[in-house]
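S.K.: how does the following fold in three dimensions:
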Amino acid sequence: MDQVLFIVWRESVEALLVVGILYAWLRANPAGQRGLRFLWGGVAAGLALSGLLALVILGVATFLDDDGQQYFQSGMALVASALVVQMVYWMRKHGRTLKRELESGLADNVERSNWWGLLVLVMIAVAREGSETVVFLYGTIAAADSAQIAPFALAGAVGLIAAFATFWLLQLGGKLITWRRFFRITEVLLLLLAGALLVSGLEKLVSVGALPGIVDPLWNSAGLLDDSHGLGKLLADFAGYRAQPALLVLLVWVSYWISTSVLLRRASRSA
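M.R.: Sure, this is the predicted structure:
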């Protein structure tokens, strides 16, 4: 549930940032006033595309048998993990120029009165965030039973409300919370979450025999910190902690952090 709240919150804030930049530019330029309805049309189209992707994913899952669903859920968790890393990498590389790039593309469309181009620009931006959210959420809640759907829905609603409140605070430009600080903190949390999704996907593949655990379990630390409740459960959800890890999963998790650190260091240098 905490994963769902965080994902919806973080992705919604990023989508609001993109839409907010474009909205402010259109409002400030007389020539862009006509584009406001195309802006909201692009937002609606982007959300519709994200909803369509969710239906496609759910439709595919319903046609699979038990083993097929295990493989599909594992694949979605691994894809979600890769998407998180890609998103953090992209923001690390383009975050400083995001506003300038968006406004430049918007200015070109307005200058040529290409309002449909504006709609497509916004649709792609919103659909990107929405699609990532859909994949992340499926990778997180795929194994949940029907009794957990209501709490997950509530967590998503709380995350959305929190996103609007966060965006409002960030727009105030206070010293307590700034855009730079927001992205730095959530970047770390996202990478921890990606590690947890990676572990979840690998564990499913080990459980169905698609991958060898090598040594499974490698140790048992449940007596010190159980991963089924309390702090251990929080670390399991957000960082991939396991009280009884398989050696293969542990090795891949360590490799993930090493490779991700190198990748993001390169992104920072190129930025």
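S.K.: make it CA atoms for all contacts and neighbour counts henceforth
M.R.: Noted.
S.K.: now do the helices in the stretch 51-200 of the chain.
M.R.: 66-94, 98-111, 115-141, 149-171, 179-207 (DSSP state H, counting those that start in this stretch).
S.K.: so which of those is the most packed in?
M.R.: Scoring those by mean neighbour count under mean count of other CA atoms under 10 Å gives helix 115-141 as the most buried, with a mean of 22.
S.K.: centre of the chain to that helix, how far?
M.R.: From the chain centre to the centre of helix 115-141 is a distance of 11 Å (CA atoms, centre = their mean, to the nearest Å).
S.K.: now stretch 183-194
M.R.: Counting by CA atoms, centre = their mean, stretch 183-194 is centred 10 Å from the centre of its parent chain.
S.K.: and stretch 185-195, by the same measure?
M.R.: The answer for stretch 185-195 is 10 Å, by CA atoms, centre = their mean.
S.K.: can you list contacts of it?
M.R.: Contacting residues not belonging to stretch 185-195 are listed as 3, 10, 80-82, 84-85, 88, 237-240, 253, 256-257 [CA atoms under 8 Å, 6 or more residues apart in numbering].
S.K.: Glu129 contacts Trp9, correct?
M.R.: No - with contact defined as CA atoms under 8 Å, Glu129 does not reach Trp9; the gap is 11.4 Å.
S.K.: and this one, please, so the two structures can be compared:
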Amino acid sequence: MLATYLIGLREGLEAGLIVGILVAYLGKLGRRDLLGRMWVGVGVAVAVALAVGAVLTWGPYALTFEAQEILGGALSIVAVAMVTWMIFWMATHGAGLSKELRGQVDAAMDRSWFAFVLIGALAVGREGVETALFVWANVAGGSDPLLGTLGAVLGILTAVGISWGIARGLVRINLSRFFTWTGVFLVIVAAGVLAYGIGDLQEAGVIAGGAPAYDLVGLVPPGSWYGALLTGIFNFSPEPTWAQVVGWVLYVGIVLPLYLRVMRHRQTPKPVGATDGAAPAPNAVRPSASARAVPAS
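M.R.: Model prediction:
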């Protein structure tokens, strides 16, 4: 539940900040009449995310066991790829997000009314689909479906409240630090999802099986509360195969150092007079200056 809560919180906060930037900029331009179209797009994005979640939850039941395992393994790997791309994209593009969104709004004013619907849909759609896919992959790996879904919903609701507080100037939060540490956490969670996906593909015969690399059943019994906690958060397996162990180690060993290196580069002070192409323009609109609504991560 903790893993899905943090997934919902992070993705929901990203979407909330993007929507906040759009609302603030349209307000500054005196075009609040366009907000209705944007909210239609946001509603479409939410509906698509829910539809993706429903298909992932109930769609595979009509398939054979082998087909279910292949689908589950493939989607788990896709979920890992998407969340990896997401944390690196936020780390490298977060500082210029406000400028990019304002440019999209300016361009949309010269197009049809549908352009603003599309902006609203894209602003939330990516995070919505990523949330649905990653939560499903985490739950499929051993989490209780009800608790996993509840955790994601609570995380999203928390993100909505924080985003509203930032927009009103009521909440102060170091978003750079928040996204940095949740990024580290998601790398570890994604490694567990990857190992689970490899296990599914092994059960389907797509990847060669093999004897367990080690046996920790004596230390972490399947029915223990801490075993359930580790499984629910990190997709921990007390008897992983060598392919799962190698996949987990390679993913964490490659992705985590690269991510931390990118974050250190983003946070390194620049010499006086230096410019950063991703930095917001002087008149950038932010939901709340004090909250640093656009993370420099």
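S.K.: on that earlier part again, and the furthest pair within the contacts of stretch 185-195 of the first structure?
M.R.: Pairwise distances across the contacts of stretch 185-195 of the first structure peak at 23.2 Å for Arg10 and Trp253 (criterion: CA to CA).
S.K.: higher neighbour count, the two?
M.R.: Arg10 (23 against 19; other CA atoms under 10 Å).
S.K.: picking that back up, to Ile57 of the first structure, which of the helices of the stretch 51-200 of the first structure lies closest?
M.R.: Checked against CA to CA, the stretch from these lying closest is helix 115-141, at 8.3 Å.
S.K.: what range in the second structure matches the closest one?
M.R.: Under TM-score structural alignment, helix 115-141 of the first structure corresponds to residues 113-139 of the second structure.
S.K.: now flag whichever of the contacts of stretch 185-195 of the first structure is closest to Arg112 of the first structure.
M.R.: Val88 (33.1 Å).
S.K.: distance-wise, check that closest one relative to Ser81 of the first structure.
M.R.: 11 Å (CA to CA, to the nearest Å).
S.K.: and Gly35 of the first structure, by the same measure?
M.R.: From Gly35 of the first structure to Ser81 of the first structure the distance is 36 Å (CA to CA).
S.K.: same question for Ser261 of the first structure.
M.R.: Counting by CA to CA - Ser261 of the first structure and Ser81 of the first structure are separated by 15 Å.
S.K.: what do you get for Ala24 of the first structure?
M.R.: According to CA to CA, Ala24 of the first structure stands 33 Å off from Ser81 of the first structure.
S.K.: mean offset of the one helix or strand Gly12 of the second structure maps to relative to the first structure (after superposition)
M.R.: For Gly12 of the second structure, the host element (DSSP states H and E) is helix 2-29. Once the two are superposed, helix 2-29 of the second structure sits an average of 1.5 Å from its aligned residues in the first structure (mean CA distance after the TM-score superposition for the first structure).
S.K.: show me what that helix is packed up against.
M.R.: Helices and strands touching helix 2-29 of the second structure, as assessed by 3 or more CA pairs under 8 Å, 6 or more residues apart in numbering; DSSP states H and E, comprise helix 97-108, helix 114-140, helix 145-167, helix 175-203, helix 225-234.
S.K.: so for Gly41 of the first structure, which of the helices of the stretch 51-200 of the first structure sits nearest?
M.R.: Of all the helices of the stretch 51-200 of the first structure, helix 115-141 comes closest under CA to CA, at 6.4 Å.
S.K.: what angle do the closest one and helix 2-28 make?
M.R.: 170 degrees (axes from the mean of the first three to the mean of the last three CA atoms, to 10 degrees).
S.K.: in stretch 142-150 of the first structure, what's buried?
M.R.: With burial defined by 16 or more other CA atoms under 10 Å, the residues of stretch 142-150 of the first structure counted as buried are Ala142.
S.K.: and that stretch, how far apart are its ends?
M.R.: Counting by CA to CA, you get 14 Å between the two ends of stretch 142-150 of the first structure.
S.K.: just stretch 222-242 of the first structure next, same as before
M.R.: 9 Å.
S.K.: let me know the outermost residue of the first structure.
M.R.: Residue farthest from the centre of the first structure, counting by CA atoms, centre = their mean, is Pro30 at 35.2 Å.
S.K.: gap between that residue and Ile21 of the first structure?
M.R.: 16 Å.
S.K.: tell me the contacts of Ala45 of the second structure?
M.R.: Ala45 of the second structure neighbours (CA under 8 Å, 6+ apart): Gly120, Ala121, Leu122, Val124, Gly125, Gly128.
S.K.: do the same with Ser131 of the first structure
M.R.: So Ser131 of the first structure contacts Leu49, Ser50, Leu53 (CA under 8 Å, 6+ apart).
S.K.: turn these into JSON lines, columns for distance to Met76 of the first structure.
M.R.: As requested, the contacts of Ser131 of the first structure are exported to JSON lines (distance: CA to CA, whole Å):
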{"residue": "Leu49", "distance to Met76 of the first structure": "18"}
{"residue": "Ser50", "distance to Met76 of the first structure": "16"}
{"residue": "Leu53", "distance to Met76 of the first structure": "13"}
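S.K.: closest to Ala155 of the first structure among the residues you listed?
M.R.: Among those, and counting by CA to CA, the member closest to Ala155 of the first structure is Ser50, at 18.8 Å.
S.K.: now the helix or strand harbouring the closest one: buried residues?
M.R.: According to DSSP H and E, Ser50 of the first structure maps onto helix 36-62. Within helix 36-62 of the first structure, the residues scored as buried using 16+ other CA under 10 Å are 36, 38-51, 53-54, 57, 61.
S.K.: Gln244 of the first structure: how many residues sit nearby?
M.R.: Quick note: Gln244 of the first structure (other CA under 10 Å) scores 15 neighbours.
S.K.: can you check Ala213 of the second structure too?
M.R.: Neighbour tally, Ala213 of the second structure, other CA under 10 Å: 14.
S.K.: tell me the spacing between the alignment partner in the first structure of it and Gln244 of the first structure.
M.R.: Using TM-score structural alignment as the criterion, Ala213 of the second structure maps onto Leu218 of the first structure. Distance of Leu218 of the first structure to Gln244 of the first structure, given as CA to CA: 7 Å.
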